[in-house]
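J.: requesting a structural model of the entry that follows:
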Amino acid sequence: MSIRIGLFYPNFYADHALSGTVADANMPLESFETHRAVARACEDAQFDYVFMADGMAPYGPKTHEARIRDPLLMAPLLAMTVLGETTHLRCITTLHTSWHHPLTIARMGATLDSMSNGRWGINVVTGAGSFGPPLDPEAVGQFDHDQRYQRAAEAMEVMMQAWSGEPLDFAGDYFTVKGQIVAPVPVQKPRPLVVSAGASDAGRAFAGRYADYTFLPGRMAKDELLRRIGDMRNIAVESGRQASDIRVQMHASICVRETAEEAQKYSDWVAENVDLDLVVEYLNAVRAQISTYDDIYTQMGELQMREIGSVSGARKMHGSADAVADEIEMLHREFNADGIVITLPIWSPDEIRQLGALLMPRLAARGIWEPPAERNHGW
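T.: Below is the predicted model:
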């Protein structure tokens, strides 16, 4: 099967490059024109999908001031612009089951999927979307970690009933719904694509039961990655699914140039402009809330911190097109990666199209990727 290539979509200025300088070098964020241009470039580059993160609060006051994660455009609303500007590009949006009732999510998702002719997917996140105390403790602070996943599982059951178009009849520990809602029926059957990046025992259990894609840090050790995805696939089988129903998407920061020297110059510029105070704030925030990166964000010196500040938890692939294509092929063949979700510190349409022109033909030549048009633009 062809690998899938997606873009970590820029609904923020520089979430994966902790640098005010990099943030300032990007296009105006709050602009329809910007996102129309970026969406068209993604489709021209033959990406399979874009992935939109989301949240409710910055990592802390320093990252807020540097515009690293603030403003953060709300994913399902921005998705309508991206999907409306494209014909085949697919869009995954993050939605927090702690904040949104499953019927609200179901209606939003059904609207996006039906209007895009089946091109929407959901990344289910169970947390509060903030990295300090909950913004609204009464709304999201009353459940512990495992309870949030139990609640998310019930939310999925409610959403799947809603997406069937049949009357709802569900009674659980967290939700009780009965009756009919007014919403379109999604084009995708039996439901839209579901993504989960859960790393804890409860997170892996949720992914094994529901996820089609699981996102994993690109710099995970091979043994740990294979163990984690093996756990999820075993749970999938126990839940009556096929092991192959869960596909691994690995996170990579990519810079492709004609020569390795050109790519290194760009990579050095990003690293030199990393603000270490922002890195410290980011690490403290993420490690306190998200277990996905625990194996990566251990105690480190300045060079390692600049690396984190340049690419977060992604695998760094800054080099010639041939070198980057070789590394992606290695991840596919040795790590069993089914796809790559790309971070671009500078996310201009020109950067996106350059990546498409230089990298995609090389992936095709290696026999690991086919243009979406040759496989009916499927997930």
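J.: going by C-alpha atoms from here, please, whenever you check contacts or count neighbours.
T.: OK.
J.: how about residue 107: what's its closest non-neighbour residue?
T.: residue 183 (5.5 Å; CA to CA, 6 or more residues apart in numbering).
J.: got a list of what the one you found touches?
T.: 107, 110, 111 (CA atoms under 8 Å, 6 or more residues apart in numbering).
J.: what strand or helix carries residue 328?
T.: Per DSSP states H and E: residue 328 is located in helix 321-334.
J.: residues of that helix that come out buried?
T.: In terms of neighbour count (16 or more other CA atoms under 10 Å), helix 321-334 has its buried residues at 321, 322, 323, 324, 325, 328, 329, 331, 332.
J.: if we only consider those, which is nearest to residue 355?
T.: residue 321 (8.3 Å; CA to CA).
J.: next, the structure of the following sequence, for comparison with the previous one:
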Amino acid sequence: MTTERLSEYTKFAYWVPNVSGGLVTSTIEQRTSWDYEYNVKLAQIAENSGFEYALSQVRYEASYGAEFQHESTSFSLALLLATQRLKVIAAVHPGLWQPAVLAKFAATADHLSGGRFAVNVVSGWFKDEFTHLGEPWLEHDERYRRSAEFLQVLRKIWTEDDVDFRGDFYRIHDFTLKPKPLNTPARPNPELFQGGNSAAARSNGGKYADWYFSNGKDFEGVIEQLGDIRHHARQANREVNFGLNGFIIARDTEKEAKETLREIIAKANRPAVEGFRSAVQQAGASTSDKQGMWADSTFDDLVQYNDGFRTQLIGTPEQIAERIVAYRRLGVDLILGGFLHFQEEVEYFGKHVLPLVRELEAADNARELLTA
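T.: The predicted structure is shown next:
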């Protein structure tokens, strides 16, 4: 078990399927839709099933099995207005957004939703989305340097008046945003998420974000990455929460769950997966340590394009609950789940898996009190 602080309980988020093709690049049947009506119902099911967060994806151009996309910030706001408790995280790209403009949008969304809007800063892996729009494609570590400034500017604008920021990418002069977001002691401003895998991503997450999002990882991968991120956070005299991606296949029997996984991979859209693989592994290999996102992902890993199978949340409710709690013991604060048939499976998870997770966590917490 980690020597760092443990969250009282695991939080759960789900990927918003605002992009066509679902969360696996496969021709297997997916009773999931990217349209608004489907996603409103899904969001309502999720918040009534114990999910606290939803993450809206960002794609700007038809690509790799994702032919249609709804824009992330506007879609997130729509879901917020259709729910009561769910927090919705909008993924955004520095370089395609100006941070002060996003800060203004976020403040408005925060007021309209009663303080439930959040931002996931995505430094970018898809070169064409920048170059096809006439924007420069920076080298990997430069993209993360830009994201570091982006995160700092957002925080300053949300919390300070007469903001001045003189960076290499952003220059802000005597800028005051009003109204500011709904700051409270429990949540001083919209939560900021940063994802990645490389040294640059980990540094940003530790120094500037509230949350670090990891691609799918096994136990060993989580231990290595989480230790590094917390090192950066301690150096900056702060803490950061850790979210882990996982594709969840919960079935009544282990055999059924594993057969579903086998079918997903057997029916992979090979040209789309290979195209995605070529694009993202170029990005991962371009880092100085060769450890960027997807740098060592296999073909099977990339059928779920955020390595979700690696987390191994596949089996019976009991098996999945035990593995989630094992991740919590390592220091994971949140599981970001993808599903094959979102509405049905999110509801199944809430009924059959989450109660088991809470029972195991309660037992852990009781043992900790006895040994404290």
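J.: one step back: next step: the contacts of residue 183 of the first structure restricted to helices.
T.: 107, 110, 111 (DSSP state H).
J.: what do we get in the second structure for the first one?
T.: In the second structure, the residue paired with residue 107 of the first structure is residue 104, using TM-score structural alignment.
J.: that match reaches residue 177, doesn't it?
T.: Yes - at 7.1 Å, residue 104 of the second structure counts as touching residue 177 under the criterion of CA atoms under 8 Å.
J.: so how far is residue 179 of the second structure from the match of residue 107 of the first structure?
T.: Using CA to CA, to the nearest Å, residue 104 of the second structure is found at 9 Å from residue 179 of the second structure.
J.: just want to know which of the two has more residues nearby.
T.: Ranked by neighbour count (other CA atoms under 10 Å), residue 104 of the second structure and residue 179 place residue 104 first, with 19 against 11.
J.: mind putting the contacts of residue 183 of the first structure into JSON lines with distance to residue 35 of the first structure?
T.: Listed next are those as JSON lines, based on distance: CA to CA, whole Å:
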{"residue": "107", "distance to residue 35 of the first structure": "24"}
{"residue": "110", "distance to residue 35 of the first structure": "22"}
{"residue": "111", "distance to residue 35 of the first structure": "20"}
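J.: host element of the most centrally placed residue in the second structure?
T.: The residue lying closest to the centre of the second structure (CA atoms, centre = their mean) is residue 213, at 5.0 Å. Assessed by DSSP H and E, residue 213 of the second structure sits inside strand 211-214.
J.: average distance between that strand and the first structure?
T.: With mean CA distance after the TM-score superposition for the first structure, strand 211-214 of the second structure departs from the first structure by a mean of 1.4 Å once superposed.
J.: can you pull the contacts of residue 40 of the first structure?
T.: 85, 86.
J.: that one in helix, strand or coil?
T.: helix (DSSP: H, G, I helix; E, B strand; the rest coil).
J.: how much space between the residue mapped onto it from the second structure and residue 85 of the second structure?
T.: Aligned counterpart of residue 40 of the first structure in the second structure: residue 44 (TM-score structural alignment). Residue 44 of the second structure sits 9 Å away from residue 85 of the second structure, going by CA to CA.
J.: all strands of the stretch 1-150 of the first structure, in order?
T.: 4-8, 49-52, 90-96, 120-125 (DSSP state E, counting those that start in this stretch).
J.: nearest residue to residue 62 of the first structure other than its sequence neighbours?
T.: That would be residue 278: by CA to CA, 6+ apart, it lies 6.2 Å from residue 62 of the first structure.
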